[in-house]
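A.B. asks: quick one: sequence and predicted model below, then my questions.
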Amino acid sequence: MSAARYRRFLKLCEEWPRDESKKGRDLGTFLRQRVTHAFREGENTQLSDPEKCDQIYESLARINTNVYRERFPRTRDTSFTGVTVEECRMLLATGNMQQMDEEKKGLWKTLTERFSTKQDVTPEKAPENK
């Protein structure tokens, strides 16, 4: 029976989209990692709580097929701030997040990181002349 569950989760992972603008932070990648971790032995994995596994699958499948988006349609494609979907995607992209982190550092920290000399190699003792 766990073999059928495993195959259902694999099919769900194939259908779940990946967001390439959020490398390592998107839900599709996280889902694939969790399925790999939960089913370490593949189809031979023995599940401790099959009912909970079925609940998780059904919830993820409903999200993937947009059940709630269709049941509760939005009147506008903006948030309360007025930011559109495309603007949100652009702001949440990994490149922009890194840039914002750089800006948060402040001038002093940025300057000290830029001009600090890192000594990766330990200085060797100079040979003694006798």
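C.D. replies: Yes, it's here.
A.B. asks: from now on I want contacts and neighbour counts done on CA atoms only, so please keep to that.
C.D. replies: Will do.
A.B. asks: three-state assignment of the most centrally placed residue in the chain?
C.D. replies: Nearest residue to the geometric centre of the chain (C-alpha atoms, centre = their mean): R25, 2.0 Å. Following DSSP: H, G, I helix; E, B strand; the rest coil, R25 is assigned to coil.
A.B. asks: just how off-centre is stretch 90-101 within its chain?
C.D. replies: 14 Å (C-alpha atoms, centre = their mean, to the nearest Å).
A.B. asks: please apply the same query to stretch 6-26.
C.D. replies: Distance of stretch 6-26 from the chain centroid (C-alpha atoms, centre = their mean) equals 10 Å.
A.B. asks: what residues are up against Q46?
C.D. replies: S2 (C-alpha atoms under 8 Å, 6 or more residues apart in numbering).
A.B. asks: if you could redo that for Y57, that was the one I meant.
C.D. replies: F9.
A.B. asks: ok, now with 10 Å
C.D. replies: 5, 8-9, 12, 51, 63 (C-alpha atoms under 10 Å, 6 or more residues apart in numbering).
A.B. asks: pasting the second one now:
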Amino acid sequence: MSSQYRQFLKILEKWPLDKNKQGRDIAEHLRSLLPILQQPDRSTTAEQMEHINKQNDALNRLSKNIYFSTYKREHHSTATGLSANQCSQVLSSEFLQYLKEQKD
């Protein structure tokens, strides 16, 4: 098992699936990349491996909230004035489906 694959699995453990965003969740997309890392073929170049390592490092920084911890926020609202929880509710699949039904 490659070191990139093991590192990716550790990242996925920190990134849970969001049931409210089925089909639009980044964790869901990341899990779809597992087969690529699980069985790299012999034609994988050093350049591609370097790209995978950079992606793993970036995902690891995001999953650990390094930038959130480094750059403290003064305000905890968004540009819309909604809280993070309210934004999550507005972006849920159920709410988007409700809006679509109201439009039709």
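C.D. replies: Received, thanks. No experiment lies behind these values; they were computed from the predicted model shown.
A.B. asks: tell me the spacing between the closest residue in space to V90 of structure 2 that isn't next to it in sequence and S77 of structure 2.
C.D. replies: Excluding the flanking residues, the one nearest V90 of structure 2 by C-alpha to C-alpha, 6 or more residues apart in numbering is L96, at 7.4 Å. Separation of L96 of structure 2 from S77 of structure 2 (C-alpha to C-alpha, to the nearest Å): 21 Å.
A.B. asks: S69 of structure 2 now?
C.D. replies: Taken as C-alpha to C-alpha, the span from S69 of structure 2 to S77 of structure 2 is 17 Å.
A.B. asks: just D104 of structure 2 next, same as before
C.D. replies: D104 of structure 2 is 32 Å from S77 of structure 2, by C-alpha to C-alpha.
A.B. asks: could you do L33 of structure 2 as well?
C.D. replies: From L33 of structure 2 to S77 of structure 2 the distance is 33 Å (C-alpha to C-alpha).
A.B. asks: do the same with S93 of structure 2
C.D. replies: Distance from S93 of structure 2 to S77 of structure 2, by C-alpha to C-alpha: 22 Å.
A.B. asks: ok, the two, which is more surrounded?
C.D. replies: Comparing S93 of structure 2 with S77 by other C-alpha atoms under 10 Å, the one with more neighbours is S93, at 17 against 14.
A.B. asks: quick check: closest non-adjacent residue to whatever residue of structure 1 lines up with that one.
C.D. replies: If you follow S93 of structure 2 across to structure 1 using TM-score structural alignment, you land on T94. With sequence-adjacent residues excluded and distances taken as C-alpha to C-alpha, 6+ apart, T94 of structure 1 is closest to K22, at 5.0 Å.
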